[in-house]
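Enquirer: sequence and predicted structure, then a few things I'm wondering about:
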Amino acid sequence: MHGPALVNWLLAALATGSGGYCGWRVRQGRKDASCGGDRPARRESDLLEAAMGLGMAGMALLPGVAWGWPYALLAAALLVGALAGRGAGLRAHRLHHGIGALAMAYMALAMTAGAPGGHAGHHGEPAGLPMVTGLLLVYFGGYALWEGSRVIAADGAMVAAPLPRACRAAMGIGMFAMLLTM
């Protein structure tokens, strides 16, 4: 990414931690109320969140077009799956992850396109399309606030299974931070 090195490393640590936790949850295979207790849907969501977190960490430290193509294919599969999926919850998860994968592909391609040596946006030039970047910033900023607000109940007490929600909020914040560097 094009921010200060410390910010890139902190973003990579946040994304690795969130992605690693989601990967651990895939291996545990326990039922969890945060995804309605539906084991296949929870496993799919955890697997996608692990892939997004580890991909975000990689992009923060080693930006390049190589990250864009796998996430573009993942976005296409998820968006088609969201249209064809059964159950509103599964469709919503796939749609959200499809938007996330599309944002990852967009960032990877926008930051390497149009500049010699693959460093678009380096000297004050914005990378990508400002309208698309702005819409993604609104989406992920809103998502981070919404998911973060679900970690704490109205009476100030922690809700059941707060860590998965906190990880999702952290991933939303990470995507927002990555988009800001464009």
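Expert: Arrived safely. Residues are numbered from 1 along each chain as shown.
Enquirer: C-alpha from now on. contacts and neighbour counts both.
Expert: OK.
Enquirer: from residue 49, how far out is residue 172?
Expert: 11 Å (Cα to Cα, to the nearest Å).
Enquirer: second one coming, line it up with the first:
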Amino acid sequence: MHGPAMPGWLLVALCLWTGAVCLARTRSCTGAGRRAAVDEAVMGVGMAAMAVPASAAGPPQWVWTGYAVVFGAAALRALWSVRGGAGHHLHHLVGSLAMVYMALAMTGGGTGPHTAHGGAAGAGAGGGVPLVTGALLVYYAVYVLRSGLRLVPAPAGTTGTAGTGTAGTGTAGTVPGGRWSGPETAPACRVAMGLAMLAMLAMLAAV
């Protein structure tokens, strides 16, 4: 994507690390928790690939079409899970659709996603629909704040699950004793990917 190289590579590293942690979680989860971890691992790796700075690579147009197809399939899978009553997959559906949107936007104008800024060519290098980009930015900002607050430890002496981040996160089916089986692991990964998505949408909006 467009933007300074150093922040871009940091974004790639964050997404790769998050995807690797999610992949590791699949070994300590079962059932719905494992399926959610697989979905998030695919999302993390896909985001890392899409976040590679424009100055480092210039893939052909079909690569972005490939991203759209892959995450379109992921969106259909998440939609099916939502219809089946798995509410936590609604966020996966939004994330997959956001990836499809960004991939299609980066092919805008037929100039290629890695055309340099400036000039007539750079003016057509994507950017997406401002209304859609703005709505996704708001969604992910709210999601990150809400999920981040759940990770804040509850004050001593209080009861309930506030601050644990375990409610409705899709970590049910965790295998006891697994290295990545902590109740905070999945919410922390989702916060990290939410922040990465915010950064990528901001880069898209700046094109």
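Expert: It's in. Everything numeric in this text was worked out from a predicted model, so none of it was measured.
Enquirer: TM-score for these two?
Expert: For this chain pair, the superposition-based TM-score is 0.83 by TM-score structural alignment, normalised by the length of structure 1; 168 aligned residues with a Cα RMSD of 2.3 Å.
Enquirer: quick one, what contacts the counterpart of residue 106 of structure 1 in structure 2?
Expert: Alignment note (TM-score structural alignment): residue 106 of structure 1 maps to residue 101 of structure 2. Counting by Cα atoms under 8 Å, 6 or more residues apart in numbering, residue 101 of structure 2 makes contact with 68, 128.
Enquirer: how close does the residue of structure 1 most remote from its centre get to residue 149 of structure 1?
Expert: Centroid-distance maximum for structure 1: residue 155 at 28.8 Å, with Cα atoms, centre = their mean. Distance, residue 155 of structure 1 to residue 149 of structure 1, by Cα to Cα: 12 Å.
Enquirer: structure 2: helices as residue ranges?
Expert: 5-25, 31-50, 61-83, 89-105, 119-123, 130-150, 185-206 (DSSP state H).
Enquirer: nearest to residue 112 of structure 2 among those helices would be which one?
Expert: Nearest to residue 112 of structure 2, of all these, is helix 61-83, at 6.2 Å by Cα to Cα.
Enquirer: so which bits of the closest one are buried?
Expert: Buried residues in helix 61-83 of structure 2, counted by 16 or more other Cα atoms under 10 Å: 61, 64, 67-68, 70-72, 74-75, 77-79, 81-82.
Enquirer: and the residue lying closest to residue 115 of structure 2 once chain neighbours are set aside, how many residues sit next to it?
Expert: Closest residue in space to residue 115 of structure 2, ignoring its immediate chain neighbours: residue 122 at 5.6 Å, by Cα to Cα, 6 or more residues apart in numbering. Neighbourhood size, residue 122 of structure 2 [other Cα atoms under 10 Å]: 17.
Enquirer: distance between the ends of stretch 145-163 of structure 1?
Expert: So stretch 145-163 of structure 1: terminal residues 15 Å apart, Cα to Cα.
Enquirer: now do the contacts for the residue nearest to residue 115 of structure 2.
Expert: Applying Cα under 8 Å, 6+ apart, the residues contacting residue 122 of structure 2 are 111, 115-116.
Enquirer: can you tell me which of the residues you listed lies nearest to residue 19 of structure 2?
Expert: Closest to residue 19 of structure 2, out of all of the contacts of residue 122 of structure 2 and judged by Cα to Cα, is residue 115, at 27.9 Å.
Enquirer: I'm done for today, thanks for sticking with me.
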